[in-house]
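Asker: Mind folding the following:
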Amino acid sequence: MFEALILGLVQGLTEFLPISSSAHLRILGEFLPNAADPGAAFTAITQLGTEAAVVVFFWRDIVRIIRQWFGALTGRVPRNDPDARMGWLIILGSIPIVVLGLLFQDQIETVFRSLYVVATMLIVFGIVLGLADWAGAKRRKLEDLTYPHGVYFGLAQSLALIPGVSRSGGTITMGLLLGYERAAAARYAFLLAIPAVFGSGFYQLFKSWGEPAVYGPLETAAATVVAFVVAILVIAFFMKWISRHSFLPFVIYRIALGTTVFVLLGTGVLEPF
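Answerer: Sure, this is the predicted structure:
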């Protein structure tokens, strides 16, 4: 239970920062007494807690988007209504991760969880995030989001199927490359993650029911609750941070963590699997 609570704490702290929560759970699992990968199922289920925090934090936005989207379907709301349009953009942007998640499910649960892959992704996408933050125009607002850009965001989000990329990091990086403001890119990234994370989490919950796992149902549930509470605080902090600061501290941290993992692998302290 203690290990699960620690992992839940780390999940909540890292899910919405562009540093990859799945990478942190994968690495941290090696240093806990069980010395085992918590697994893709545990990661996906605890993400239900962090995504519930998004629903709470953006509750008014979500209710308004859903109401206007249904209104547009029935003709009570103009089809070009910004919130109705955002509903379609979230649906469109969610398609890539669903398709790729099903196609590469076996690799996601096996090959992609190699610590060599994790360390590489931390460094490579840390550098890409830094370059995007430095070179991006940061002029476009959320109202400027187009359907093609929604697809690009969705493709970037699907890269988070590989531990080390970061769901928020990948989508925010794409937003910066497309010229969106930091806050706009982050806001859409958080909203876009809702269908994907809930879908993945409940699918893994159903799939893993009754199967042996490193952590049982009670431990996983406790970790999910901890992740939820911590994530609400992190979202509030992060949205304020990016309105005034760059992503450089996160870039440096990613590169340092990835390099450390490579050193530990090279010295035999860690094993790839």
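
Asker: Going by C-alpha atoms from here, please, whenever you check contacts or count neighbours.
Answerer: Will do.

Asker: OK, contacts around Ala4?
Answerer: Listed by Cα atoms under 8 Å, 6 or more residues apart in numbering, the contact partners of Ala4 are Tyr215, Glu219, Thr220, Ala222, Ala223.

Asker: please redo it, this time with the cut-off set to 10 Å
Answerer: 10, 29, 32, 38, 42, 46, 214-216, 218-224, 226 (Cα atoms under 10 Å, 6 or more residues apart in numbering).

Asker: cool, and Gly170?
Answerer: 18-20, 125-126, 128-129, 153-160, 189.

Asker: Same check on Ile252?
Answerer: Ile123, Gly126, Ile127, Gly130.

Asker: what does Leu248 give?
Answerer: Neighbouring residues of Leu248 by Cα under 10 Å, 6+ apart: Gly126, Ile127, Leu129, Gly130, Leu131, Asp133, Trp134, Arg254.

Asker: now do Phe31
Answerer: Contacts of Phe31 by Cα under 10 Å, 6+ apart are Asp37, Val269, Leu270.

Asker: Spatially, what comes nearest to the first one if we skip its sequence neighbours?
Answerer: Counting by Cα to Cα, 6 or more residues apart in numbering, Asp37 lies nearest to Gly29, which is 5.2 Å off, once chain neighbours are set aside.

Asker: Could you also give me the structure for this second sequence? I'd like to compare it with the first:
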Amino acid sequence: MGIVQGLTEFLPISSTAHLRITPPLLGWDHGGGQAFETVIQMGTLVAVIWYFRADILHLLGGLKRDVQARKLASNHESKLAWMIAIATVPVGVCGLLLEHKIKNEFRDLRWVAFFIGFFALVLWAAEIYSHRKAKAGNPGKPESEIGFFNVITMGLFQCLALFPGASRSGTTISGALFSGLDRAAAARFSFLLSLPAITAAGLYKLYKDRHELFATQEGIINLVVSTVVSGIVGYFAIAWLIGFLKRYSTTVFIVYRILLAILLIVLVQQGIISPLEEPE
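Answerer: Coordinates of the predicted model:
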């Protein structure tokens, strides 16, 4: 589960969906549950922090200069930091409002298959839009030109990542492309935007479900091992994806998502796997 989380958190193919479908595909009774899946994202959070440590230090330095100047958004770095904070608010509100449905109804594999396929089409539409703009002489803005509109659009699209199968990186990259960023900037900033959301969700679940997560020594060991492994694998996934998107589009991920959605529907319809989650 740690390997699956690390590989799929940053690729636009949905870590939640893959964590949800891995147990039934491998014949396990369960994979740890939704709380377990949310908490092991903390490993990939550490991967993002370490990979983008220089960028994060620049953002923190900008906030420090705000304090010294006694003025908000007094420099480019602090402006980006405040924009990230503001863009995180929608996903926090939506997460609390939809928590029950996300934890129960939407984990049905029929819903997961639908979201995998639907958001593949959203990402495809974003790629077509970006490609047409590039052909018209507008290749997209680089990271240095990210503005409030870009970040807020990505923040709103990040709300869609709450649905199992949507993908946080996939939705935010889609929002970035629709808002006029190039692919490299879209990928890098989608990772930075994930920092507060993953942190808040992980800590919330860690506190709320602490009795369930730490009920047994085996459970604690599983949680720690999965989190560490997800962080190590996630670090290399980030590096690979950023390099990939500098040269290629997301077409391979779109095709993969569509094929996976079809496969899931077939497996469920044929009764090979149950659409409902086994009780823990």
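
Asker: Next, the TM-score between them, please.
Answerer: For this chain pair, the superposition-based TM-score is 0.93 by TM-score structural alignment, normalised by the length of the first structure; 267 aligned residues with a Cα RMSD of 1.8 Å.

Asker: ok, the contacts of Ile252 of the first structure vs Glu51 of the first structure, which is closest?
Answerer: Gly126 (22.9 Å; Cα to Cα).

Asker: How much space separates the nearest residue to Ser168 of the first structure once chain neighbours are set aside from Leu161 of the first structure?
Answerer: Distances taken as Cα to Cα, 6+ apart place Pro18 nearest to Ser168 of the first structure, at 5.4 Å, with adjacent residues excluded. Using Cα to Cα, to the nearest Å, one gets 14 Å for the distance from Pro18 of the first structure to Leu161 of the first structure.

Asker: returning to that earlier point: using ChimeraX, define a selection of the buried residues within the contacts of Leu248 of the first structure.
Answerer: Applying 16 or more other Cα atoms under 10 Å to the contacts of Leu248 of the first structure leaves a buried subset, and the ChimeraX line that selects it is:
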select :126,127,129,130,131,133,254
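
Asker: out of the contacts of Ala4 of the first structure, which are buried?
Answerer: 10, 29, 38, 42, 46, 215, 219-224, 226.

Asker: can you put the residues you listed in TSV and add distance to Lys240 of the first structure and secondary structure?
Answerer: TSV is the format used below for those (distance: Cα to Cα, whole Å; DSSP: H, G, I helix; E, B strand; the rest coil):
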residue	distance to Lys240 of the first structure	secondary structure
Val10	20	helix
Gly29	31	helix
Pro38	32	coil
Phe42	30	helix
Thr46	25	helix
Tyr215	35	coil
Glu219	32	helix
Thr220	30	helix
Ala221	30	helix
Ala222	28	helix
Ala223	26	helix
Thr224	25	helix
Val226	22	helix
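
Asker: Return the closest of those residues with respect to Val111 of the first structure.
Answerer: Once Cα to Cα is applied, the member of these that ends up nearest Val111 of the first structure is Pro38, at 14.8 Å.

Asker: hey, where'd the helices end up in the stretch 101-250 of the second structure?
Answerer: 109-135, 148-158, 168-178, 183-208, 210-213, 217-247 (DSSP state H, counting those that start in this stretch).

Asker: most packed of these?
Answerer: helix 168-178 (a mean of 29; mean count of other Cα atoms under 10 Å).

Asker: before we move on, the earlier item: how about the residue nearest to Asp37 of the first structure, what's its partner in the second structure?
Answerer: In the second structure, the residue paired with Gly29 of the first structure according to TM-score structural alignment is Pro23.

Asker: next one: Val117 of the first structure
Answerer: That one, Val117 of the first structure, aligns with Trp111 by TM-score structural alignment.

Asker: how about that match, what does it touch?
Answerer: Ala17, Glu105, Gly117, Phe163, Pro164, Gly165, Ala261, Ile265, Pro275 are the contacts of Trp111 of the second structure under Cα under 10 Å, 6+ apart.

Asker: which one of these is nearest Ser249 of the second structure?
Answerer: Gly117 (17.8 Å).

Asker: picking that back up, ok, and the contacts of Ile252 of the first structure in the second structure?
Answerer: Of the contacts of Ile252 of the first structure, the contacts whose aligned counterparts also meet in the second structure (both residues aligned by TM-score structural alignment, their matches' Cα atoms under 10 Å) are Ile123, Gly126, Ile127, Gly130.

Asker: And the second one? What does it align with in the second structure?
Answerer: For Gly126 of the first structure, the aligned position in the second structure is Ala120, judged by TM-score structural alignment.

Asker: The nearest residue to its match once chain neighbours are set aside - how many residues pack around it?
Answerer: What sits nearest to Ala120 of the second structure in space, not counting adjacent residues and going by Cα to Cα, 6+ apart, is Ile254, at 5.0 Å. Residues near Ile254 of the second structure, counting by other Cα atoms under 10 Å, number 23.

Asker: counterpart of Ile254 of the second structure in the first structure?
Answerer: Checking TM-score structural alignment: Ile254 of the second structure goes with Val251.

Asker: pretty sure that match contacts Ser166?
Answerer: No - the criterion here is Cα atoms under 10 Å, and Val251 of the first structure misses it with Ser166 at 12.0 Å.

Asker: shared neighbours, those two?
Answerer: With Cα under 10 Å, 6+ apart as the test, Val251 of the first structure and Ser166 both reach Pro18, Ile19, Leu122, Phe125, Gly126.

Asker: Could you double-check that Pro18 of the first structure lies in contact with Ser246?
Answerer: No - taking Cα under 10 Å as the definition, Pro18 of the first structure is not a contact partner of Ser246, at 11.9 Å.

Asker: Settle it for me: which of those two has more neighbours?
Answerer: Neighbours per residue (other Cα under 10 Å) separate Pro18 of the first structure from Ser246, with Pro18 holding more: 27 against 14.

Asker: Please say which position in the second structure that one maps to.
Answerer: Under TM-score structural alignment, Pro18 of the first structure pairs with Pro12 in the second structure.

Asker: what residues are up against its match?
Answerer: Counting by Cα under 10 Å, 6+ apart, the residues that Pro12 of the second structure touches are 119-120, 123, 165-174, 187, 241, 250, 253-254, 257.

Asker: So it: helix, strand or coil?
Answerer: Classification of Pro12 of the second structure using DSSP: H, G, I helix; E, B strand; the rest coil returns coil.

Asker: Please report how far it lies from Phe52 of the second structure.
Answerer: Taking Cα to Cα, one finds Pro12 of the second structure at 19 Å from Phe52 of the second structure.
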